[in-house]
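>>> Predicted structure and sequence below. I'll ask about it afterward.
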Amino acid sequence: MAELKTVARPYAKAAFEVAREQGQVTEWASMLNILASVTSEPKLKTALQNPAFSAEEKANALAEVCAEVTSEQGKAFLLNLAENKRLLLLPAISTLFQMFKLNFEKAVDVKFTSAFELSTEQAQALAASLAKKLDRTVNLTNETDASLIGGVVIRTGDLIIDGSVRGKLAKLAEAINS
């Protein structure tokens, strides 16, 4: 997977720069997200890998399927990807673009998993605390997982804070076994 990100990064960066210059970062993020979803479909993925179709045909077909969200710049981007045989990188490009967008907006997606349902006030307090600590706007996604027994697990990008009872028991078991 690291290879895909390495190959996809220059395309995502170029798309982000174009979107930022045009003031259309949100529109491009939406377009890339939809294109990534479409290219993940098995039948379309097979068609995009078929050498019988030219790069232009592949790009035009994909742009036509997503005509409602694909701009002229987006069509040019798709053609560039098709000519370089990179259309199947769209999911990775979309993910990287989203990361660039969040960084540009000084925002971060945080996934918060707790053993029990949080009240709205608790979720807001947690988001405010994380926003202060991370110096970013926090987009909080809350989940409940009873297998945690108690406590919380917070995930954002590469940062994972495991304050769950399950996590502490796992660390204790590891310490006992070593």
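Structure's in. What do you need?
>>> going forward, measure contacts and count neighbours with C-alpha atoms only.
OK.
>>> The helix or strand harbouring residue 161 packs against which elements?
Using DSSP states H and E, residue 161 sits in strand 159-162. Counting contacts by 3 or more CA pairs under 8 Å, 6 or more residues apart in numbering; DSSP states H and E, strand 159-162 is packed against strand 152-156.
>>> And the strand it packs on, what's buried?
Of all the residues in strand 152-156, those buried under the rule 16 or more other CA atoms under 10 Å are 152, 153, 154.
>>> Mind listing residues that contact the longest helix along the chain?
In terms of residue count, the longest helix belonging to the chain (DSSP state H) is helix 2-22. With contact meaning CA atoms under 8 Å, 6 or more residues apart in numbering, helix 2-22 is reached by 25, 28, 77, 89, 90, 92, 93, 94, 96, 97, 100, 101.
>>> could you point out which element follows that helix?
Following helix 2-22 in sequence, per DSSP H and E, is helix 25-39.
>>> for that following helix, which positions count as buried?
Buried-residue list, helix 25-39, by 16+ other CA under 10 Å: 25, 28, 29, 30, 31, 32, 33, 34, 35, 36, 38, 39.
>>> Included below, for side-by-side comparison, is a second structure:
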Amino acid sequence: MPTQVSGKRYAQAIFELAKEQDQLDQWAGDLQLVFQALQDEEFNAFLKHAEVPAADKVTAIGTVLSSVHPLVQNLVHILVSGGLVDLLPQLHEAYESLLDEYRDRQRVEVTSAIPLEDRELERITTFLSGLIQKEVVATTVVDESILGGVVIRMGDRLLDGSARSRLEGLRNRLHAGVRLS
């Protein structure tokens, strides 16, 4: 748990710095690049390896992240040197949350049994935006197991309009009715 608190603290600090410099989007993009680089298992293991000299890690970071802002590179150097590589994904997520809050945005995940057409997704996001009075940024997931309809995950809220949940509800009501008779 302390790691999450630290990740949030770092995110808050760099968010304020990026806001002061009017570079919120640049930092968001750069932190996304850092996050993507860490998805490479070999690079991640290299940065975590205790026997790799810090200078080699700094050189590798400079090479892999050459396109990111120098302050983002310095942040990564500090965290890697302090053995806090695992903090970077949490920092990235916390920064994105701060940016969404600042921009009055809500990220949602829309799950459907088949890929949604653009106009269907637009109708869903327009509806949700009106409901919560925020800009809605949606990502889509295809999961055939829901059979039909959509499941919308919005933060800690879940709106389940799937055919599967409706069928399960019907089955439960039928079983309850049989038991009452």
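In hand now; what should we look at? These numbers come from a predicted model, not from an experiment.
>>> if we can go back for a sec, redo the contacts of helix 2-22 of the first structure as TSV? Include secondary structure.
Shown next, in TSV, are these (DSSP: H, G, I helix; E, B strand; the rest coil):
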residue	secondary structure
25	helix
28	helix
77	helix
89	helix
90	helix
92	helix
93	helix
94	helix
96	helix
97	helix
100	helix
101	helix
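>>> what two of these have the greatest distance between them?
Across the contacts of helix 2-22 of the first structure, no pair lies farther apart than 25 and 89, at 19.2 Å, counting by CA to CA.
>>> Wait, a strand at residue 70 of the first structure?
No: counting by three-state DSSP, residue 70 of the first structure is not part of a strand but coil.
>>> The most centrally placed residue in the second structure in helix, strand or coil?
Geometric centre of the second structure, nearest residue: residue 93, 5.5 Å, by CA atoms, centre = their mean. Put simply, residue 93 of the second structure is helix when judged by three-state DSSP.
>>> Excluding chain neighbours, what is closest to residue 136 of the second structure?
Among residues not flanking residue 136 of the second structure along the chain, residue 106 sits closest, at 5.0 Å (CA to CA, 6 or more residues apart in numbering).
>>> quick one on the thing from earlier: need the buried residues of helix 25-39 of the first structure in CSV with distance to residue 166 of the first structure, can you?
CSV is the format used below for the buried residues of helix 25-39 of the first structure (distance: CA to CA, whole Å):
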residue, distance to residue 166 of the first structure
25, 40
28, 40
29, 36
30, 37
31, 39
32, 37
33, 34
34, 37
35, 38
36, 35
38, 38
39, 38
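>>> hang on, the earlier thing: need the buried residues of strand 152-156 of the first structure in a markdown table with distance to residue 128 of the first structure, can you?
Below are the buried residues of strand 152-156 of the first structure laid out as a markdown table (distance: CA to CA, whole Å):
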| residue | distance to residue 128 of the first structure |
| --- | --- |
| 152 | 16 |
| 153 | 17 |
| 154 | 14 |
